[in-house]
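Engineer: The sequence isn't on hand, but the structure is:
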């Protein structure tokens, strides 16, 4: 920094930084001003890979104001999470940056934001990557933003890469967006979680159409977090892990986050801790957006000890004094783990990080990994339905034509859209006519990489070396070195005792049985295309009542036993007495308006002994007649479990009948019927079987199953 221009820029930038952080003595960290200078003076493409809490947002806020002062247009920030946007807008305002956001949570503000953009009173606009494919935004607003933007920022840039731990298909659109920018517009990508392969991938995408001839400035700092004290405590069961939390939660410093791998586990754990007197809240993908925001505020203001969260609470949540992160079950890669534990200790000298791995972790990793991979057959089927010129189909309409559930179908459409094979338009999706081929090699490479990451996470759990060094090496950090603080470097810092009373409470919670099984209330749209003439609301005279399941397959308690029972290749056998008695407890606590007058079961091909013995056992204990299994005169369902709602309903439609004499029996014995099955997934089997019973004269149908899939 020898020239007068550089000194002037440094002074100007420092003044903005001090306003941003509210500290008149603040100065740039190593690498921060270099990034700002590259953007403002050089118009460069830059990638900043720095640990969480380093101050990556300061780089783009300072650069934005400097560029605006030089006549540049507003900065466009692609930001992945609503929580991240809220924090970024608040941080921008503190620095005098006029910031606005366009996302799914503030639709009522869009027109106001557009007006502010038109009048030039927005310095920074934050959008989600998914917004880039919204037809209105993409066609009406994005071209003008591309023409006028002074800086493009890609936050959490590891999402660009197939190899990133949190890959999102819509992030792949950013390469096209970069290509549309004037070559003089600087671009900044930031992340804390990128290994060398991800860095190289991002650099290639940033280099498109750069005025610097494709050269990308990468500023990479040490990723080890000196404030974090890492540890792993191996406990043999969910009961012991929950018991440890009950015993030691209050010993952990300040307030923090307890991560779990599934929604059910988060909700069950939060309930158990609250019942024991701990101030905690659950935070998952099922949490209402307003409740999420309130929970974030409660944690930031230390009004709760912890949020018990899934990965829904992740990138961008900023609480500098977060005192601890505990994991009940391990994420599927060291990189993802580093990203989550990086929430702690950003503004404090010490924070505790503890992993309590579970034996069920691998099963959960496998489930999520396979659920996210599109198949060639379904991709080809989607393209076939959209190939005719002028064809526009909504996602709901495509469900009736392609046997794929809504979430994976939406993911597949995003992938096809990014690849240019389909296009989102008003009213749904249309084909583009561009040739497309299934990239089998790519998906196989990604699948192999995922397995390698899972194995690396197991290595982290079992290593005798420094844990922080292990995580830094997983991120290809050349400065990785022993931390001197983790349990392997300095000895365990956590107690491994579990109070007997806590173990008993955890055991009682895990043995708690009973989950509500909500009935289907609406027929899937477009059923006529599949030869089933139903639509709209299910008639009250044909609908089931609210039912019950013993547990979800993802539950911490009974879920483990049920996962074993329903594992591929598990033999069919009569229900064991412990499981039967747990089912009896669920029925005893049901609180139905009228006691069932009979028991009927769904015919089962895969587990006939299990279903029949469960129905007979409940009927005998409850002193109710067992009328047997429903008949399936047409052979019953043909395709088995899985698939989307429309196809599942078509598969079971009018496949069940009440045996001869059933209608007369119901007429002579009015009252509800208890309908028994083994597993509920889509619930259309239960709906179709219940409809058959109602049409035969049953006054009401109360479904009961052993397991609820989700």
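Structural biologist: Here it is on my side, so go on. Treat the numbers as computed from the prediction; the structure is a model and nothing was measured.

Engineer: From now on I want contacts and neighbour counts done on CA atoms only, so please keep to that.
Structural biologist: Will do.

Engineer: Could you list which residues are in contact with residue 47?
Structural biologist: Contact partners of residue 47, counting by C-alpha atoms under 8 Å, 6 or more residues apart in numbering, are 188-190, 202-203, 216-219.

Engineer: From the residues you listed, which land in strands?
Structural biologist: Within the contacts of residue 47, residues falling in strands by DSSP state E are 188-190, 216-219.

Engineer: In contact with residue 477, which residues are there?
Structural biologist: By C-alpha under 8 Å, 6+ apart, the contact set of residue 477 is 195, 222-223.

Engineer: Check it against this one:
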């Protein structure tokens, strides 16, 4: 077939894909160049093009043409479920049979693999996590690599740890690339890669040193997007602005927040104000996520209030706006998220409402980056000495890392060849491994530069689109003529006093439930703590209360400066103490509260106990005293640290290590024990904050054993 005939066939497939059979749909020149390289020349290509350019059209058209020529199925490695669902539907329009293997359809895996083996599947979408699942890696992946007609790596910036969304599972692609038969084409695509990330991705994919590699990088301007920034005084003003102006934004869209707590908070407030919105976060169940996506696609909601969980791959061409309540930490991440809007409409609004809390949230996420060398070496030593595979629950108690961070670290070590995931857990390979201090330091420096760039984006008086394009090393960057700096701002920062009062009332609403721990973590005997199984009911804390969450934009903004690592100790501020008293009053009157009158009501507290603290003893003691005074309760005393005890490490390690650090660290002083023995009812246990809940669990167990008839935790903040 000549190139002219191939081009005509490609345009025919494109017409089916876009729903215009027999129409005049025609590929862009660079789309055709990529397809020609893949189908006619069997080359490897890296395509860096803006969101909405049509990267998926390249691999679907190439798939149809390759399948007509007898090639095996296309394998697309894709990071998000939203992307998979969109693409299965898009493929069907072009007559392409697509199936997926991901965490949400485990019951279909066997059927899908049988269909692939029978040649009934044209496209298999695989989540990157599958690539290192032992069964999939050892049984399915080799057969798939041998039969693949085209390998597609979507959102390929995830391969690079220079990128904003590095995912170590993606590095497993190197194994699949090495196993591909000669002449199998490979396509990598992304919309968010600067020059450094582009070069790194090309190297990771093996395209960088290949003389026949094709790199297609286009201009990143989005002519439909009008960018703007509104710098409002505080969270209440931002919430009020959203409530008053959401209806003025075109069509339906996305409101991004930086944390799950903020997403839930904003969703509840906007619903209260009469807006039809839904929440979409990493904690949203798969079925609820899919319903939310469908509601947005069908314009049944004005907006999804989402974290970055709704990001890459969500495809709604007529999305009319993207609003960020808080700045992402990277211009590249920001550009990617705003790129969801305006793909199929002439005009879309993009607004950033930065917050004072943004920096603290960036610092938190930076703190969970790749661990220090000593922790990595400790993990390798434990695996090397185990003599058998160790699962994450078995390994976690032996190293000072939380499970999610431990798993990410192991994936990086797996890619580096130092460990391997096998049936039953993880093993050490014994291969030499070096901690790349220089690279990790450079990555950290890169993150700091990206954060500064976002601060500069907020304050720049130049063109905002040009600013973002230059951050992505777009050589064609030029003033857009559309943003609030190039043209007049399209939105006022004014909010009515009534809307502001409503927002303040919502943000000032205090009270978060604190769920008690009911099971000891696995593996405690391995670290010398003789506890396991269910915590006896007579040793548990009751469900407690907190003033707020550190990650929310209401009380979180007030509490973060007071509870930060460098915050000085001192008496509890009056407004905070009054708010805690309000939480206590609501607790008493609410369902199950001691003043509710219900049959299941808790007994009224008979005293106050404060937690021991090295860092904030004044704060906790003064808070306990204020509660005792207002509630007309006796201040029974405080837990204390045993001589020489140091539980400071408990605040930064995993559950088992926290409990090991707490084991024997706290004591019930004799005076407190005597007071508890004479107390005819539960006590309020007052602390500054709780993270995992283990300190409260240990303290409650000690107080119950000392005679307390119940323990009601009351803290200022829930961390996270």
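Structural biologist: Perfect, I can see it now. Nothing here was measured: the structure is a model prediction, and the numbers come from that model.

Engineer: TM-score for these two?
Structural biologist: The TM-score (TM-score structural alignment, normalised by the length of the first structure) is 0.97; 705 aligned residues with a C-alpha RMSD of 1.4 Å.

Engineer: circling back: quick one: the ones in strands among the contacts of residue 47 of the first structure as TSV, columns for neighbour count too.
Structural biologist: Shown next, in TSV, are those (neighbours: other C-alpha atoms under 10 Å):
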residue	neighbour count
188	27
189	25
190	24
216	21
217	20
218	19
219	16
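
Engineer: Now which of the contacts of residue 477 of the first structure would you call buried?
Structural biologist: The neighbour count (16 or more other C-alpha atoms under 10 Å) marks 195, 223 as buried among these.

Engineer: out of the contacts of residue 477 of the first structure, who's nearest residue 407 of the first structure?
Structural biologist: residue 195 (28.8 Å; C-alpha to C-alpha).

Engineer: Report how many residues lie close to the residue nearest to that closest one when sequence neighbours are not counted.
Structural biologist: Counting by C-alpha to C-alpha, 6 or more residues apart in numbering, residue 195 of the first structure lies nearest to residue 475, which is 4.1 Å off, once chain neighbours are set aside. Residues within reach of residue 475 of the first structure, counting by other C-alpha atoms under 10 Å, total 23.

Engineer: Give me the secondary structure label for whatever residue of the second structure lines up with residue 529 of the first structure.
Structural biologist: Using TM-score structural alignment, the partner of residue 529 of the first structure in the second structure is residue 526. Look at residue 526 of the second structure: counting by DSSP: H, G, I helix; E, B strand; the rest coil, its state is helix.

Engineer: go on, residue 152 of the first structure?
Structural biologist: For residue 152 of the first structure, the secondary structure call by three-state DSSP comes out as strand.

Engineer: which residue ranges form the strands in the stretch 551-700 of the first structure?
Structural biologist: With strands called from DSSP state E, counting those that start in this stretch, the stretch 551-700 of the first structure shows them at 598-601, 626-629, 672-680, 700-708.

Engineer: Let me have the ones you listed in TSV, extended by mean neighbour count and distance to residue 41 of the first structure.
Structural biologist: Formatted as TSV, the strands of the stretch 551-700 of the first structure follow (neighbours: other C-alpha atoms under 10 Å; distance: least, C-alpha to C-alpha, whole Å):
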stretch	mean neighbour count	distance to residue 41 of the first structure
strand 598-601	26	74
strand 626-629	20	77
strand 672-680	24	61
strand 700-708	26	59
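
Engineer: ok, which pair from the ones in strands among the contacts of residue 47 of the first structure is furthest apart?
Structural biologist: Pairwise across those, and taking C-alpha to C-alpha, the largest span is found between 190 and 216, at 12.8 Å.

Engineer: what's the distance between residue 201 of the second structure and residue 438 of the second structure?
Structural biologist: The gap separating residue 201 of the second structure from residue 438 of the second structure is 19 Å, by C-alpha to C-alpha, to the nearest Å.

Engineer: Of the two, which one has the most company?
Structural biologist: More crowded of residue 201 of the second structure and residue 438, by other C-alpha under 10 Å: residue 201, with 26 against 9.

Engineer: where's that one relative to residue 170 of the second structure, distance?
Structural biologist: Shown here: residue 201 of the second structure relative to residue 170 of the second structure, a distance of 11 Å by C-alpha to C-alpha.

Engineer: Could you tell me which residues touch both of these two?
Structural biologist: residue 159.

Engineer: in the stretch 201-350 of the first structure, which spans are helices?
Structural biologist: Assigned by DSSP state H, counting those that start in this stretch, the helices in the stretch 201-350 of the first structure fall at 238-248, 263-275, 289-300, 334-341.

Engineer: Redo these as a markdown table? Include mean neighbour count and distance to residue 12 of the first structure.
Structural biologist: What follows is the helices of the stretch 201-350 of the first structure, written out as a markdown table (neighbours: other C-alpha under 10 Å; distance: least, C-alpha to C-alpha, whole Å):
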| stretch | mean neighbour count | distance to residue 12 of the first structure |
| --- | --- | --- |
| helix 238-248 | 22 | 49 |
| helix 263-275 | 21 | 47 |
| helix 289-300 | 16 | 32 |
| helix 334-341 | 22 | 33 |
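
Engineer: Out of those helices, which is closest to residue 115 of the first structure?
Structural biologist: helix 289-300 (26.3 Å).

Engineer: for the closest residue to residue 80 of the first structure other than its chain neighbours, what are its contacts?
Structural biologist: Computed as C-alpha to C-alpha, 6+ apart, the closest residue to residue 80 of the first structure that is not its neighbour in sequence is residue 128, at 5.4 Å. By C-alpha under 8 Å, 6+ apart, the contact list for residue 128 of the first structure reads 78-81, 102-103.

Engineer: please redo it, this time with the cut-off set to 10 Å
Structural biologist: The contact partners of residue 128 of the first structure, by C-alpha atoms under 10 Å, 6 or more residues apart in numbering, come to 77-82, 85, 101-104, 170-171.
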